[in-house]
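[1] Predicted model and sequence follow; I will ask about them next.
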Amino acid sequence: MSERVAATTERNRVQHDDYLDAARACILDVGWRRTTLTEVARRAGVSRMTIYRTWSDMQQLLGDLMTREWGELVTTAQPTGGYDDPAGPAPADIADGVLRAVAVLRDNELFVRIVELDPELILPYLLARRGRSQELILGLLVAVVEAGQAAGTVRDGDPRAIARAVVLAAHGFVLSAHTMADDDLPVDALDAELKLLIERTLAP
């Protein structure tokens, strides 16, 4: 790739992120239903047609925003070791990575805002289909489970099925933990149970 092409690609990526940043700010301020592509363009300081050339509607834009926002959070929450370590990742290491991902998603201001104001946006990814962010999470989990199986630290079984079962369990802790926590039983106690559940699921 020439320097000119590389510079153009990087400039386009930065502009794309700027537009997503503007959309994020809109959603945080007024919620999804009151955010329009025109308002995103205004906040980004570009013409409406510039935004329309990138996204035909707000649903497409939201998909890209969620993928960027939550994909980055989950990726940084994963354990950095174990994939190439002959000793392999221990079930406790994998469980800790899942719990960190649950915590960062549960506390993410964009996620909280959408759940508070526009929870119906989340429902398709729970009831009808997987989204790109979920596919990314599953890919990360499959890789670490396979590494553990190769090293003998994780039980045998289809790594895809194991990863999907863990994600299904984690969904409730991201979305519904607050309904089960109270003054007598804080969220930390529930998270400890999730950690134990994952460790026992993965143990040889």
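    Great, that's in hand. Note that this is a predicted model, so its numbers are computed, not measured. Residues are numbered from 1 along each chain as shown.

[2] Going by C-alpha atoms from here, please, whenever you check contacts or count neighbours.
    Fine.

[3] Determine the number of other residues adjacent to the nearest residue to Arg132 once chain neighbours are set aside.
    Nearest non-adjacent residue to Arg132, counting by C-alpha to C-alpha, 6 or more residues apart in numbering: Thr67, 6.1 Å away. Counted with other C-alpha atoms under 10 Å, the neighbours of Thr67 add up to 18.

[4] Then Arg4?
    9.

[5] roughly how far out does stretch 150-157 sit from the chain middle?
    The chain centre lies 25 Å from the centre of stretch 150-157; the measure is C-alpha atoms, centre = their mean, to the nearest Å.

[6] Now the longest helix seen in the chain: buried residues?
    Under DSSP state H, the helix in the chain containing the largest number of residues is helix 3-30. Residues of helix 3-30 classed as buried: Tyr19, Leu20, Asp21, Ala22, Ala23, Arg24, Ala25, Cys26, Ile27, Leu28 (neighbour count, 16 or more other C-alpha atoms under 10 Å).

[7] quick one: contacts for the most centrally placed residue in the chain?
    Nearest to the mean C-alpha position of the chain, by C-alpha atoms, centre = their mean, lies Trp70 at 3.2 Å. Residues near Trp70 by C-alpha atoms under 8 Å, 6 or more residues apart in numbering: Leu105, Ser133.

[8] between the helix or strand that contains it and helix 3-30, how big is the angle?
    Under the criterion of DSSP states H and E, Trp70 resides in helix 58-77. Here helix 58-77 points in a direction 100 degrees away from that of helix 3-30 (axes from the mean of the first three to the mean of the last three C-alpha atoms, to 10 degrees).

[9] Okay, one more to line up with it:
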Amino acid sequence: MVSQQINDVPGQSPRRTAANAIPEDVILDAATALMTKVGIRRTTMADIARAADVSRATLYRRFPNVEAIAAQVTTREFERVVATAPLADGPTGRESLVATVVHVVRAARAHPLLQRIIDLDPEFLMPNLLHRSGRTSRGQLAVIVGFLTAGQATGEIRDGDPERLATTVLQMAWSFALTGPVFVEAPETLDSELSDLLERYLRP
């Protein structure tokens, strides 16, 4: 009761905002800006807390470490890229799937955060590429499976286990996004090649 009265005295500093009252996007926005500038490995929890204007204790109550924040950031950026894909009425078939995958790959190649990760912290990508699927990869597979299922229902996509087909499509996409630019001088030419490859693979 006494502490409550003290905190209610006009002119006194208000109580610190509870950790769960801080919008997650505030933290993720701060982390994205830092990681895009200096990379994941050079970003610390103290840096993120300072940039987000929260205490380190508050940050640790929400995330265990920088890697967990980085995973959340990359997942959110992927979802934002997918949201800008040129879709009319959602996943409807082969044409929509191909257009979406090509769009996402093009956007990924140009995304400043992904480019910074490739330049400074490629080891962050290695576990998801070589040893296990992370949250972002699982989200990507789920989106692709949705397109494949819709396309198979209309006869626009060949028969086959949607999850198996989705895995192959995602492998193509990652290859064109990450290693494609290494082999060509004009990365934009990769778009037509990926589109043709996916069309041939998915056509009944």
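    Thanks, I have the structure now. Since we're looking at a predicted model, the values are computed, not measured.

[10] related to what we said a few turns ago, which is the succeeding secondary structure element to the helix holding Trp70 of the first structure?
    helix 91-107.

[11] What is the aligned counterpart of Gln60 of the first structure in the second structure?
    Mapped onto the second structure by TM-score structural alignment, Gln60 of the first structure lines up with Ala68.

[12] picking that back up, output the buried residues of helix 3-30 of the first structure in JSON lines, with distance to Leu37 of the first structure appended to each entry.
    Compiled in JSON lines, the buried residues of helix 3-30 of the first structure are given as follows (distance: C-alpha to C-alpha, whole Å):
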{"residue": "Tyr19", "distance to Leu37 of the first structure": "10"}
{"residue": "Leu20", "distance to Leu37 of the first structure": "11"}
{"residue": "Asp21", "distance to Leu37 of the first structure": "13"}
{"residue": "Ala22", "distance to Leu37 of the first structure": "10"}
{"residue": "Ala23", "distance to Leu37 of the first structure": "8"}
{"residue": "Arg24", "distance to Leu37 of the first structure": "12"}
{"residue": "Ala25", "distance to Leu37 of the first structure": "13"}
{"residue": "Cys26", "distance to Leu37 of the first structure": "10"}
{"residue": "Ile27", "distance to Leu37 of the first structure": "11"}
{"residue": "Leu28", "distance to Leu37 of the first structure": "15"}
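
[13] In terms of distance to Arg42 of the first structure, which of those ranks first?
    Distances from Arg42 of the first structure to these, taken as C-alpha to C-alpha, are shortest for Ala22 (8.6 Å).

[14] ok, now how distant is that closest one from Arg48 of the first structure?
    Ala22 of the first structure sits 13 Å away from Arg48 of the first structure, taking C-alpha to C-alpha, to the nearest Å as the criterion.

[15] ok, now Pro204 of the first structure?
    56 Å.

[16] same question, Val187 of the first structure
    If you go by C-alpha to C-alpha, the gap between Val187 of the first structure and Arg48 of the first structure works out to 44 Å.

[17] how about the residue nearest to the centre of the first structure, what's its match in the second structure?
    In the second structure, Trp70 of the first structure lines up with Phe78, judged by TM-score structural alignment.

[18] ok, and the closest non-adjacent residue to Pro89 of the first structure?
    Leaving aside its sequence neighbours, Pro89 of the first structure sits nearest to Gly82 (C-alpha to C-alpha, 6+ apart; 4.3 Å).

[19] There's contact between the one you found and Gln149 in this structure, I believe.
    No - using C-alpha atoms under 8 Å, Gly82 of the first structure is not in contact with Gln149, being 11.3 Å away.

[20] Looking at these two, which one has more neighbours?
    A direct count of neighbours by other C-alpha under 10 Å for Gly82 of the first structure and Gln149 places Gln149 higher, at 22 against 17.
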